[in-house]
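*Asks:* With the input below, show me the fold.
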Amino acid sequence: MFKDGRKKQRKWLILWLIVTLFIFVMGISLGAASVSIDRIIPTLLGDGSFKESFVLFSVRLPRMFVLAAAGMALALAGAVLQGVTRNDLADPGMIGISAGAGVGITIFYLLVKGDLPHFAYVLPAVGFCSALLTALSIYFFSYQRNKGVHPVQFILVGVGVASALSGVMMVLISSAERSDVQFIAQWLAGNVWGTDWPFFWALVPWLVLGIPYIFYKANVLNVLAMTEQTAVGLGMNIGRERLRLLIVAVALAAAAVSITGGVAFIGLMAPHIAKQLVGPRYQFFLPLTLLIGASLLMLADTIGRVAIASATVPAGIVVAFIGAPYFLYLLRKNV
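*Replies:* Next up, the predicted model:
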């Protein structure tokens, strides 16, 4: 059975890698500033014109790499949250983690007078601190003495905190200057604004630290997905493992949304699609989750850029159009 799972995993990894590369190439070649498909390889090899080189290396490649990295981080964070809470509907955007990061980023933006590009490497840390404070608050209010954290209560408290933080964002918008309101509104809509190389390199350390740790904890996540009695019977300290994995998930989600804005549903959809393809074992579906998360966010951004000729639809809105019906489907399936 394990060999069959590995075989199925390899097949879907290869297929989805091809899909991801196809979306990556389409993202480069479509849009107002783009490079035609037949000119991508020559330009990469140094035979492109000045315009082609500028568009490819300074506009399209950094944007697509940022989207891929952020999609991976959001997808992996969602997979961990679903395992930690034992709730298939868990997502960083729905339980308040993304909103917590957004409040921190917005306050930081107002303090530095909008000069965020010079703080590219600081933004993920700011988002992480505010999102971690949010997650610990949710953890505290859903904790019961002698019972620990109840997964369903954790989700409900998170939804409540997310609503409260949305109110905080409205207060910040109402008190901000007109030029600042536009950035906050775009962030809430999931408009990918950090599309230069520094923003990509700011995401890399979080992925380099977070991905191996979560892969290392795959067996722990498998056990946490079972009943609490089973986990305790296997000698696991449930509270400690949940808290550690929660912190890593918060770090990945906060780093991503600090660059991309309030993008939801990636962390919900990617793990579920991967599970349906290769099964529920974390060793099997986590690698596929990374590719699906990257491809979904790149596809959403590409659609948003080419759907309307005279305007750009934020990637967060495109993802919501896809994710909201999928969420309703999962809700109906799990009720």
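*Asks:* Every contact and neighbour count from this point should use C-alpha atoms.
*Replies:* OK.
*Asks:* got the contact list for residue 80?
*Replies:* Residues counted as contacts of residue 80 (CA atoms under 8 Å, 6 or more residues apart in numbering) are 214, 221, 245-246, 249.
*Asks:* Just to be sure, residue 35 is in a strand?
*Replies:* No - read with DSSP: H, G, I helix; E, B strand; the rest coil, residue 35 is coil and lies in no strand.
*Asks:* Count the neighbours of it for me.
*Replies:* Residues contacting residue 35 under the criterion other CA atoms under 10 Å number 24.
*Asks:* Repeat that for the one 5 residues further on.
*Replies:* Other residues lying near residue 40 total 19 when counted by other CA under 10 Å.
*Asks:* need the contact list for it.
*Replies:* Applying CA under 8 Å, 6+ apart, the residues near residue 40 are residue 56.
*Asks:* Could you also give me the structure for this second sequence? I'd like to compare it with the first:
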Amino acid sequence: MNPTNISVTESRRRTRAIIVMLILTILVITAFIISMNTGHIRLSPLDVVKTMFGGGTDKQHLILFEFRLPRIIISVLIGAGFAVSGAILQGLFRNPLADPGLLGINAGAGLMVTLYISFLRDNSSANLFLLPLLALGGAASAAVLIFMLAYKRHKGLLPTRMILIGVAVQAGINAAMVVLTLALDPEDYQYVSIWLAGSIAGSNWKYVIALLPWIIALIPFAMIKSRSLNILNLGDQMAKGLGTPINRDRIWLLAAAVGLAGSCVAIGGGISFVGLVGPHLARRLVGPQHQLNIPTAALLGALLVLVADTIARSFSSLPTGIIVAIIGAPYFLYLLSKTK
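*Replies:* From the prediction side, this is the model:
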């Protein structure tokens, strides 16, 4: 193909990607504004604007700044974190079904958090900031176990084997969590059950502060390593031929994916399918290049969780994770039907 034609095609692809990301950004901002007006106590757009700029009543200020805004921001951060984690895993293992929830990484983080809630939980701020670290340790342990079981000495890492082992590890960890929850008193059992379903209810600014550093550090890191992710997608032999340190890059990228998933699970609970749906839709919209795919997936994930949480707040008895599952499960079945 003529280099000029390649350049034109690449330019068009980038232009299309920029347009898609602008549209998604507008949709996220629109959903953000609608979410601020949604709840059992409705605030009109004018009330929201007045309260944002220092007006409004004390009650409106309390509702907007202490209840709604932290939860909305957490929804955006969790959606972006899960989606980028899924994009990294799908790129690393060249498998569109790779997802932190399906691979057992979420379950590993969930097990550590369940142990914490069961035996050590209290309301101090220090323990709140320890929660992402504990979740990260559980997620990393699950990831290492899956990696070791899926790796074959002469064949390398087999993606299909990894998926199957991830599902098996997830099932085993979930069984352990069921045993743990059965020993809890009714109040703690209800707390853990809601958390495992994926609930953002009760979020406050402390949760935002606990999660924000992970998102700020790891998503830009994934963007910086996006070129390496593109090369790894070509296969190990091609990546070695291009001089890429594949083992080092794979470990760093896997650590970033685990860190994002673990911290998001610690704050938002067992929200599934975001890391599957976001990256897959992003590839369809902007193509496989991770320089474009990762930010698009982050915007799609943020939009999905924000919309799901806005719906969940309209029905206070439903956790956000249930709404996400209602949206994501049919899409997962569709992907399975299309995967050879």
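*Asks:* ok, back up a step: quick one: which two of the contacts of residue 80 of structure 1 are the most distant?
*Replies:* The largest separation in those, counting by CA to CA, is between 221 and 249 at 12.4 Å.
*Asks:* Same drill for those two, tell me which one is more crowded.
*Replies:* Shown here are residue 221 of structure 1 and residue 249; by other CA under 10 Å, residue 249 has more neighbours (28 against 25).
*Asks:* Confirm for me that the more buried one is in contact with residue 82.
*Replies:* No - Residue 249 of structure 1 is beyond contact range of residue 82, at 10.4 Å (criterion: CA atoms under 8 Å).
*Asks:* before we move on, which element is the residue nearest in space to the middle of structure 2 in?
*Replies:* Nearest to the geometric centre of structure 2 sits residue 82, at 0.9 Å (CA atoms, centre = their mean). Element membership for residue 82 of structure 2 (DSSP states H and E) is helix 69-93.
*Asks:* Compare that helix with structure 1 and give me the mean distance after superposition.
*Replies:* Mean deviation of helix 69-93 of structure 2 relative to structure 1 after superposition (mean CA distance after the TM-score superposition for structure 1): 0.5 Å.
*Asks:* ok, and what's touching the helix or strand just after that helix?
*Replies:* The element immediately downstream of helix 69-93 of structure 2 (helix or strand, assigned by DSSP H and E) is helix 105-119. Outside helix 105-119 of structure 2, the residues that touch it by CA under 8 Å, 6+ apart are 100-101, 131, 134-143, 170, 173-174, 176-177, 180-181, 184, 188, 192, 196, 258, 261-262, 265-266, 269-270.
*Asks:* how big is the offset of helix 105-119 of structure 2 relative to structure 1?
*Replies:* Mean deviation for helix 105-119 of structure 2: 0.8 Å (mean CA distance after the TM-score superposition for structure 1).
*Asks:* which residues in structure 1 does that helix match up with?
*Replies:* Counting by TM-score structural alignment, helix 105-119 of structure 2 pairs with residues 97-111 of structure 1.
*Asks:* so the residue nearest to the centre of structure 2 sits right up against residue 279, yeah?
*Replies:* No - using CA under 8 Å, residue 82 of structure 2 makes no contact with residue 279, being 9.7 Å away.
*Asks:* any idea how far the counterpart of residue 273 of structure 2 in structure 1 lies from residue 90 of structure 1?
*Replies:* Residue 273 of structure 2 maps onto residue 265 in structure 1, with residues paired by TM-score structural alignment. Using CA to CA, to the nearest Å, residue 265 of structure 1 is found at 9 Å from residue 90 of structure 1.
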